[in-house]
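[1] this one's structure only:
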C-alpha cells in the first residue's frame, strides 16, 4: 500500500504485483489498442500482431511502479531509472545562476559535479525528486532533439530545470532533457509546491536523460556504467567526498 513503512528489520509487507500504468500513458495505450482491435475486425492479422506488440510496449513504457525511498536526510536519491553515462565537473546551467527576482538564492557559477543518467526506451520514465523540500524554480527551455547520451545535449536539447530548496536552505537542481525520440517533457510540479524525497515530479516521453547537479561538498556514490533506480538508488550523501571504484564483469 502507498506510504507503508519498510525497514531492514523486516517491518512492512511486500509482494510482487503488476506495476500500474501512469494516467499520462493510458490514452496512448487506448489508441494503440483501438487500432489493434480495428485491424482484427478488418482481418489484417499480420498488422494486428504488430499493433498488439506496440500496445504492450506503450503500456510498458508508461509503467509506474511503487518505490521504497530511503528516509535519510543526507541521501540524494536518483531522480531517474537508467544508466550513469557521465560524471563531470561543470558549471551549472546559466539559467540557474541568474537572479530571477523571486528571492531564492541562485546557484554559484563555480563548477560542481554533474551526474547524468540516460534513460532508454525500456526504462521507467517517471522522474522523482532527489530530495524533499520546496520547488523554487521550474524553467522550460526549447531546443533540439539530439541523442540524449551526448554531452552537448545538456546545452542544446529541449530541457527543463527544476530547483528544490530544503527547509535547512540547501538547494539542489536537476535537469530533464529530451532525447532523440522524446518530444515532450511533462511536469507534475510547479514553483511553490512542497514535495517529499522520491515523489513523482514529471516524465519525459520515449527516451531521454536527467542531469543532477550535486552540492559543492558532495561527491557521487555511483560510478560510470552503473544502473540506478529512481527514488531508491542513492546518488550521493551530503558532505561525503571519497573515491568509489567499480569493475565491469
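    Received it, and whenever you're ready, just let me know what you need. The structure displayed is predicted, hence computed values, not measured ones.

[2] Going by C-alpha atoms from here, please, whenever you check contacts or count neighbours.
    OK.

[3] which strands and helices sit next to the helix or strand containing residue 76?
    Per DSSP states H and E, residue 76 falls inside strand 75-77. Using 3 or more CA pairs under 8 Å, 6 or more residues apart in numbering; DSSP states H and E, the elements in contact with strand 75-77 are strand 234-237.

[4] Work out the gap between the strand holding residue 76 and the centre of the chain.
    13 Å (CA atoms, centre = their mean, to the nearest Å).

[5] before we move on, what about stretch 85-94?
    16 Å.

[6] Helices of the protein, start to end?
    23-42, 45-61, 94-97, 153-156 (DSSP state H).

[7] Let's have the ones you listed in TSV, adding mean neighbour count.
    Listed next are the helices of the chain as TSV, based on neighbours: other CA atoms under 10 Å:
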stretch	mean neighbour count
helix 23-42	15
helix 45-61	17
helix 94-97	16
helix 153-156	18
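
[8] got a markdown table for the ones you listed, with distance to residue 215 too?
    A markdown table is the format used below for those (distance: least, CA to CA, whole Å):
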| stretch | distance to residue 215 |
| --- | --- |
| helix 23-42 | 32 |
| helix 45-61 | 32 |
| helix 94-97 | 13 |
| helix 153-156 | 18 |
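
[9] Out of those helices, the one nearest residue 170 is which?
    helix 94-97 (14.4 Å; CA to CA).

[10] let's bring in a second one:
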C-alpha cells in the first residue's frame, strides 16, 4: 500500500521511467550501456515506491504511553527549554528518518489537538542542533487526561521540501493514526513532561505507531 501523498509522484515517475526505457532501447545501441541506464532507472523507481510505502501498524492504545510518531533512529534524549508552546523545561526525544524509512507521521498519544501551527524556515540538515527552531516545521500538541500534553514537531531536512500536517485544533486524535507526512527525509521531535519514564535509548531504532517511547504513572 502506498501513501496518498505519493500517488501523483509515483504515477509521474512511472511514466518517466517507462518513456526513458523506450528511448534508451531505441537510441542507445550499446547493449551494456543501455542495460546499465535501465537498471539505474529501475532502482530509482523502486526507491520512490519504497519511500511512499504505508504499511499497516498494530497500535496498542494506552493513554499512559507515548508511542513513536515515525520510523527511524533515536538521536536525542535530553532536557530542554521548549519556547514555542510550553515555555518551560521538557524532555525532548528526537527520531531521525533516513530517506528509506516510512515517512508517515502518527499521533504519539490519543486525545484532543490543542495546538497546531506551521512555520516556514530553513532546510538545515535534520540533525543540526538548530533545526528544531530554524527549519521549516509544524508543531502539534495533543492532550489527554492521563498523560497530559505531548508535543510532536515535524522538521524538514536538507532533502525534505514539503511537510504535510493533517492536525487541526479541536480534532480528536487517535493514538497511532496519521497526523501527517514528511517528503524525503527529516526528523520528528517529541516534547514530554519531565516525569516521563523513557523506554528508549540513543541510537535505538523505533517503529512508528508501535514502539513505546515513554510512559507515565497516574
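    Okay, I see it. Keep in mind that this is a model prediction, so the values were computed, not measured.

[11] so the strand holding residue 76 of the first structure corresponds to what in the second structure?
    The alignment of strand 75-77 of the first structure onto the second structure (TM-score structural alignment) covers residues 65-67.

[12] rewinding a little: the helices of the first structure: which one's closest to residue 216 of the first structure?
    Residue 216 of the first structure lies closest to helix 94-97 among those, at 14.3 Å (CA to CA).

[13] Show me how far the closest one is from its chain's centre.
    20 Å.

[14] Looking for the alignment partner of residue 95 of the second structure in the first structure.
    By TM-score structural alignment, residue 95 of the second structure lines up with residue 117.

[15] Tell me, how many residues neighbour the residue nearest to its match when sequence neighbours are not counted?
    Excluding the flanking residues, the one nearest residue 117 of the first structure by CA to CA, 6 or more residues apart in numbering is residue 84, at 4.6 Å. Neighbours of residue 84 of the first structure under the rule other CA atoms under 10 Å: 23.

[16] Residue 84 of the first structure contacts residue 116, correct?
    Yes: Residue 84 of the first structure is within contact range of residue 116, at 5.8 Å (criterion: CA atoms under 8 Å).

[17] who's in contact with residue 228 of the first structure?
    Counting by CA atoms under 8 Å, 6 or more residues apart in numbering, residue 228 of the first structure makes contact with 78, 80-84.

[18] what residue of the second structure matches up with it?
    Under TM-score structural alignment, residue 228 of the first structure pairs with residue 206 in the second structure.

[19] Relative to residue 75 of the second structure, how far out is that match?
    11 Å (CA to CA, to the nearest Å).

[20] rewinding a little: number of residues surrounding the match of residue 95 of the second structure?
    With other CA under 10 Å as criterion, residue 117 of the first structure counts 29.

[21] residue in the first structure matching residue 155 of the second structure?
    Match for residue 155 of the second structure (TM-score structural alignment): residue 177.

[22] which ones are touching the closest residue to that match other than its chain neighbours?
    Spatial nearest neighbour of residue 177 of the first structure, excluding adjacent residues (CA to CA, 6+ apart): residue 159 at 4.3 Å. Listed by CA under 8 Å, 6+ apart, the contact partners of residue 159 of the first structure are 140-143, 175-178, 185.

[23] which of the residues you listed are also in contact in the second structure?
    With both residues aligned by TM-score structural alignment, their matches' CA atoms under 8 Å, the contacts of these that the second structure also has are 140-143, 175-178, 185.

[24] among these, which are in strands?
    140-141, 175-178, 185 (DSSP state E).

[25] Between these, which sits nearest residue 67 of the first structure?
    residue 176 (19.8 Å).

[26] returning to that earlier point: ok, now how distant is the match of residue 95 of the second structure from residue 60 of the first structure?
    From residue 117 of the first structure to residue 60 of the first structure the distance is 20 Å (CA to CA).

[27] Would you quantify the distance from the counterpart of residue 194 of the second structure in the first structure to residue 130 of the first structure?
    Mapped onto the first structure by TM-score structural alignment, residue 194 of the second structure lines up with residue 216. According to CA to CA, residue 216 of the first structure and residue 130 of the first structure sit 16 Å apart.

[28] quick one, which of the two is more surrounded?
    residue 130 (31 against 14).

[29] Am I right that the more buried one is in contact with residue 76?
    Yes: using CA under 8 Å, residue 130 of the first structure is in contact with residue 76, at 5.2 Å.

[30] mean distance, the strand holding residue 76 of the first structure to its aligned residues in the second structure?
    Taken over the aligned residues, the distance from strand 75-77 of the first structure to the second structure averages 0.7 Å (mean CA distance after the TM-score superposition for the first structure).

[31] same deal with stretch 31-41 of the first structure?
    Counting by mean CA distance after the TM-score superposition for the first structure, stretch 31-41 of the first structure comes out at 1.1 Å.

[32] In the second structure, what stretch matches that stretch?
    Residue span in the second structure matched to stretch 31-41 of the first structure, by TM-score structural alignment: 12-22.

[33] How about residues contacting that stretch?
    When contacts are defined by CA under 8 Å, 6+ apart, stretch 12-22 of the second structure is touched by residues 38, 41-42, 45, 48.

[34] of these, closest to residue 81 of the second structure?
    Nearest to residue 81 of the second structure among the contacts of stretch 12-22 of the second structure, with distances taken as CA to CA, is residue 48, at 37.3 Å.

[35] Okay then, goodbye and thanks.
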